[in-house]
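how would this look folded up:
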Amino acid sequence: MTTEWSQWPRRHSRAVDVIIAVLLCALATYASRVTDLGNGQGPIVARPASLAVFGLSATASLALLARRRFPCAVLTITTVCGIVIGALGFEVSVATTGAAFVAAYSLGLWSADLRTAKIAPAISGGALLITSLFHHFTPILTGGRVSLIAAILVAGAFAEAGRNRRNYLAALHARAELAERTREEEARQRVGEERLRIARELHDIVAHHMALAHAQASTAAYLLRSQPDRAQEMLDQLAGTTSAALRELKATVGLLREDDSDAPLEPTPGLAQLPELLTSFERTGLTLSLSITGVPRPLSSGVDLTAYRIIQEALTNVTKHAVTATATVRLVYSRQLLTISVLDDGTEAAEHGGGEQDSDSQGYGLIGMNERAVSVGGHLHAGHRPDGGFEVTTELPLEPPHTPDREDDPS
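Below is the predicted model of the structure:
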């Protein structure tokens, strides 16, 4: 209830202006009847109501209705009306010239020129103060003149406080807008990162299964006439490969949907599924060997998935590009790092146009593997071996990188 009443003047500013204008006109008209005889008895009602004072007060009060749009012009009109009231022989006081001080406050609050907002009210107050001296010069420091000086100071103080509050609220609003834009930009950045992650997943899944499917289909076509039983077995494996590809694609693309599906998705692949991965490549005729050095340790989900995908992509490149039938996967666990090496002999690759490095330079395989490694704080190196063949080596941290908080920063 209190909040609603506090917001009422702001929501009904025109009604507030009308009420102020009526009250100031009535106050000035009544104050024109009051005079101070200087006998120590104080002000008394000694005059009838003046039609001229009423007209001047009404003019000044009506001008206040435009004080928000034309504050400087309104201050000029109200000051002139106050001076004319004093020239007619009436006392110049806060009561008779109250409209001028309301206009001074409005100018200090809404004027775009700060210099004018500070100087013009002082000039207006000084002119009214000088006009009051023409009524009776002595004593100089009467209660009416002191009230004029106080009114000038109070109007300036209220205007400055109102301007500071308005600037403060504008700054808060600007900061809120900036924070909102920052949140939107951060959200767009996260969406972009998520799209990139899904694109990497799709690339790895499609490249892996398409390479296997191509190898199985080629082998089946080669064995179809000479060994139909082997060809049938290879075709059965091809059906399983395509089914696995569809399941992984469904699981990955299903992350983009908002509806909750009752169908369980496959778990995120990791090194626990490495034997199944190697078996799928061996079905294409590739001879693989796996060596593990050190004590295997549990990995974070991000590092585990990265290790699996890098091995998958490296073996896919061997299947697609290398002229070889053997490859080796090495896992070396140290205290802080997991080193993964995928290498092939590739003795005939150079004779067929540069092998996997030339082919991958036209695609995104090595780029994707490197980005995956960097995303978890590791790094990747790929290139030809001195004794022939191609090698992909990756060093991944066993724990995700830790970014110290500001409180932990000794600087």
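
rest of the way, CA atoms for contacts and neighbours
Fine.

following the helix or strand hosting Ser6, which helix or strand comes up?
Here Ser6 sits within helix 2-11, counting by DSSP states H and E. As assigned by DSSP H and E, the chain's next helix or strand after helix 2-11 is helix 13-31.

Please give the structure of this sequence too, so both can be compared:
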Amino acid sequence: MGTLERTRCRLAAHPLALDAALAAGVLACMIAGSFVDPRGDNGVSWGVRTPDPLALVLMTLGALALVFRRRAPRTVLALTGTVSAVECVVGDPRAPVAMSAVIALFTVASTTDRPTTWRLGLLTMTVLTGAAMLGGPLPWYAQENLAIFAWTGIGATAGDAVRSRRAVVQAIRDRAERAERTREEEARRRVAEERLRIARDLHDVVAHHIALVNVQAGVAAHVMDKRPD
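Predicted coordinates for the structure are as follows:
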């Protein structure tokens, strides 16, 4: 087994640890993004604002929920969507709490069927974008509101693409396993047929020799008295 395969096995054996590492990375990205001012005088700039305490709490809650994204993906989506909607309404300037909802939506889309992905994806996009446009402090046409719409759509689309790819790979594996089983069954059938043919040939040879012995014994009994030699 190669190094890549061993790494995959270790990661598959510790999904909770992997999700915890992902949650920590998402939290770090959200905190780093909360220092960015997208509406500065010279465009996007760093280190010009301090995250609001409520935004830090919401980012932490959203990241903590991602630790359990594989065990309860829909519940995690509901929790991250709620904290993201709260930030969309009260955040000014807004922190990137919606990143956790995008990850949760990706997880749901990659682990469920396409109709469910459409329903939950459209619901998440509508709620978050509607909260940002209608309840937030920014104008409805602000680029931050459009970004929420775009990122939630990307999360749902990417998750659905991953699910489709997994389904294709699984279908290929199933076909390969069926073909392997068919080859094994064909080999066993041919072995059984060859054994049956050998048994029939052996039966014919033995029957022929027994018939010959019987004929010879009958002839011997007939001429025993006249020609004992």
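
Tell me how many other residues surround Pro73 of structure 2.
22 (other C-alpha atoms under 10 Å).

do Thr129 of structure 2 as well
As a burial measure, Thr129 of structure 2 scores 24 neighbours (other C-alpha under 10 Å).

For the residue lying closest to it once chain neighbours are set aside, give me its contacts.
Closest residue in space to Thr129 of structure 2, ignoring its immediate chain neighbours: Phe149 at 5.7 Å, by C-alpha to C-alpha, 6 or more residues apart in numbering. Phe149 of structure 2 makes contact with 125-126, 128-129, according to C-alpha atoms under 8 Å, 6 or more residues apart in numbering.

Quick one: residues contacting Met59 of structure 2.
27, 30-31, 83, 96-97, 100.

give me every residue that touches Leu343 of structure 1.
327-329, 389-392.

in the stretch 151-300 of structure 1, which spans are helices?
For the stretch 151-300 of structure 1, applying DSSP state H, counting those that start in this stretch gives helices covering 228-253, 274-282.

Mean neighbour count and distance to Asp113 of structure 1 added to the ones you listed, as CSV?
Below are those laid out as CSV (neighbours: other C-alpha atoms under 10 Å; distance: least, C-alpha to C-alpha, whole Å):
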stretch, mean neighbour count, distance to Asp113 of structure 1
helix 228-253, 16, 60
helix 274-282, 16, 74
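
and Ser341 of structure 1, which of these is closest to it?
helix 274-282 (13.8 Å; C-alpha to C-alpha).

What range does that closest one cover in structure 2?
Aligned by TM-score structural alignment, helix 274-282 of structure 1 falls on no residue of structure 2.

which other residues reach that helix?
Against helix 274-282 of structure 1 from outside (C-alpha under 8 Å, 6+ apart): 212, 288, 308, 312, 315.

Identify, from the contacts of Leu343 of structure 1, the entry nearest to Arg67 of structure 1.
Nearest to Arg67 of structure 1 among the contacts of Leu343 of structure 1, with distances taken as C-alpha to C-alpha, is Val392, at 77.4 Å.

So that closest one lies in a strand, does it not?
Yes - the assignment for Val392 of structure 1 is a strand, going by DSSP: H, G, I helix; E, B strand; the rest coil.
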